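Undergrad: one predicted model, sequence on top.
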Amino acid sequence: MLNGFSILEMMMALVIVSVMSLMIWPPMLSFLTRLDDETLPTQLIHVIESAKRQAYLHHRPVALCRTADGEYCIDAPSRHLLLFVNDKNTVGKPHRESKIATIDFAASGYLQWRSFPKYRQHLLFFPQAHVQTDNATLWYCLHANQSPRWAVVLNQDARPRIIYPDRAGALRDSKGHLLSCSS
């Protein structure tokens, strides 16, 4: 007598495993999204703190900007950040020797931001522990045309704080303006 499984038994086991995995997928996706909502703001704050530390260590201004290719600063939503020493007040492309790090921030989604004055596309941290902008708001969007998942607000002393959407699902900056994921 042979010990084994028939094709029918194997097919039934495969169907059961498929159905079970389809039932588990939505809660698993929700769990992973919640996990990202908890870890990504903390990672962004670590990047900001690193920029402040680098400015202090180098005794020179350090800039943080969004980048698509790791070489140029861009004024568009991105999931990559560029950290560099900004000796010559370079805005577009830092010199190779001044680049500190390129950070791949998020696997999915992208980072929007607004700093004041509005024409500035980077945050500039000084060794004296303040930032050149009046304040800045950086928010994370999972998909375009959806509400932002969270935001990090920087005051003039570059102290970050995390904010989450209110009960209505709206995310507002420190002045009460609604943050949006549409470009």
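TA: Noted; the coordinates are in hand.
Undergrad: use CA for all of it now, contacts and neighbours both
TA: OK.
Undergrad: what's next to the one helix or strand Leu123 maps to, contact-wise?
TA: Under the criterion DSSP states H and E, the helix or strand holding Leu123 is strand 122-125. By CA atoms under 8 Å, 6 or more residues apart in numbering, the surrounding residues in contact with strand 122-125 are 51-52, 55, 61-66, 73, 86, 91, 115, 131-133, 158.
Undergrad: can I have the buried ones of those residues as a PyMOL selection?
TA: The following PyMOL line selects those of the contacts of strand 122-125 that are buried, judged by 16 or more other CA atoms under 10 Å:
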select buried, resi 51+52+55+61+62+63+64+65+66+73+86+115+131+132+133+158
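Undergrad: just the ones of the contacts of strand 122-125 in strands?
TA: When these are checked against strands using DSSP state E, the ones located there are 62-66, 115.
Undergrad: for those, give me JSON lines that also has distance to Val152.
TA: Below are the ones in strands among the contacts of strand 122-125 laid out as JSON lines (distance: CA to CA, whole Å):
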{"residue": "Val62", "distance to Val152": "19"}
{"residue": "Ala63", "distance to Val152": "17"}
{"residue": "Leu64", "distance to Val152": "14"}
{"residue": "Cys65", "distance to Val152": "15"}
{"residue": "Arg66", "distance to Val152": "15"}
{"residue": "Ser115", "distance to Val152": "12"}
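Undergrad: this is the comparison structure:
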Amino acid sequence: SLSLPSFNEFWQRDHDAEIKLQVLNALQLAREAAQINSTSVAVCKSTDLIHCGGQWREGVLIFVNAAEDGVLNNKNQLIAAIAFPKATGQLLWRAFPFYRDYLLFSAIDTSNVNNGTFWYCRQQATTPRFAIIVNQSYRARVEYPDKNGVILDGRGKALVC
């Protein structure tokens, strides 16, 4: 029979995988929408799935963003509102080369796009469970802790919770 701690760990791993898959699917949808529509598409964090803002762990809005400002307004077409599974941990985002609180995908001009890293930390953890690194070509790759329990971002900097 399963003991309670091992069942809890199994549930946590399943939950971690579900969050990772949801983020990867959202990024893929935004990338494809930018290419298909030949326009800029933004992804922002959203608590209420109506406005940008809140926590990345709660969900995202994906929308056409010709102004490339990451602001969802009545001029922008909403592509998707995606609620993430109830996360007990944190989903964090760090953009490069400059700080943005959203991601911008463009089918035409890559001068105003950003790359960066998402990473997920379980509640009260000091190291992340996984990281999703997005390059300037909008390709995402998943990284896991090395033998020392560390994940490095695209610049070689250790991610912390």
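TA: The structure has been received and is ready for your questions. It should be emphasised that the depicted structure is a prediction, and the values quoted were computed from it without experimental measurement.
Undergrad: quick one on the thing from earlier: read off where the strand holding Leu123 of the first structure ends up in the second structure.
TA: Under TM-score structural alignment, the match for strand 122-125 of the first structure in the second structure covers residues 102-105.
Undergrad: the matching stretch against the first structure, how far on average?
TA: With the two structures superposed, stretch 102-105 of the second structure lies on average 0.8 Å from its match in the first structure, counting by mean CA distance after the TM-score superposition for the first structure.
Undergrad: and what of stretch 10-25 of the second structure?
TA: Superposed on the first structure, stretch 10-25 of the second structure shows a mean distance of 2.2 Å to its aligned residues (mean CA distance after the TM-score superposition for the first structure).
Undergrad: how distant is that stretch from the center of its chain?
TA: Relative to the chain's own centre, stretch 10-25 of the second structure is displaced by 12 Å; criterion: CA atoms, centre = their mean, to the nearest Å.
Undergrad: what ranges does the first structure have for its strands?
TA: With DSSP E, the ranges of strands along the first structure come out as 62-67, 80-85, 99-104, 110-115, 122-125, 136-141, 150-154, 160-163.
Undergrad: angle of the first one against strand 110-115?
TA: Pointing back at strand 62-67 of the first structure there. Computed with axes from the mean of the first three to the mean of the last three CA atoms, to 10 degrees, the direction of strand 62-67 of the first structure lies at 130 degrees from that of strand 110-115.
Undergrad: quick one: what's aligned to Gln136 of the second structure in the first structure?
TA: Gln136 of the second structure maps onto Gln156 in the first structure, with residues paired by TM-score structural alignment.
Undergrad: OK, contacts around that match?
TA: With contacts defined as CA under 8 Å, 6+ apart, Gln156 of the first structure is in contact with 130-135.
Undergrad: conserved subset of these in the second structure?
TA: Here is what carries over to the second structure from those, by both residues aligned by TM-score structural alignment, their matches' CA atoms under 8 Å: 130, 132-133, 135.
Undergrad: looking at those residues, which is nearest Asp37 of the first structure?
TA: Looking at those and their distance to Asp37 of the first structure, the nearest is Asn135, at 22.6 Å (CA to CA).
Undergrad: how many residues are close by the closest one?
TA: Using other CA atoms under 10 Å, Asn135 of the first structure has 20 other residues around it.
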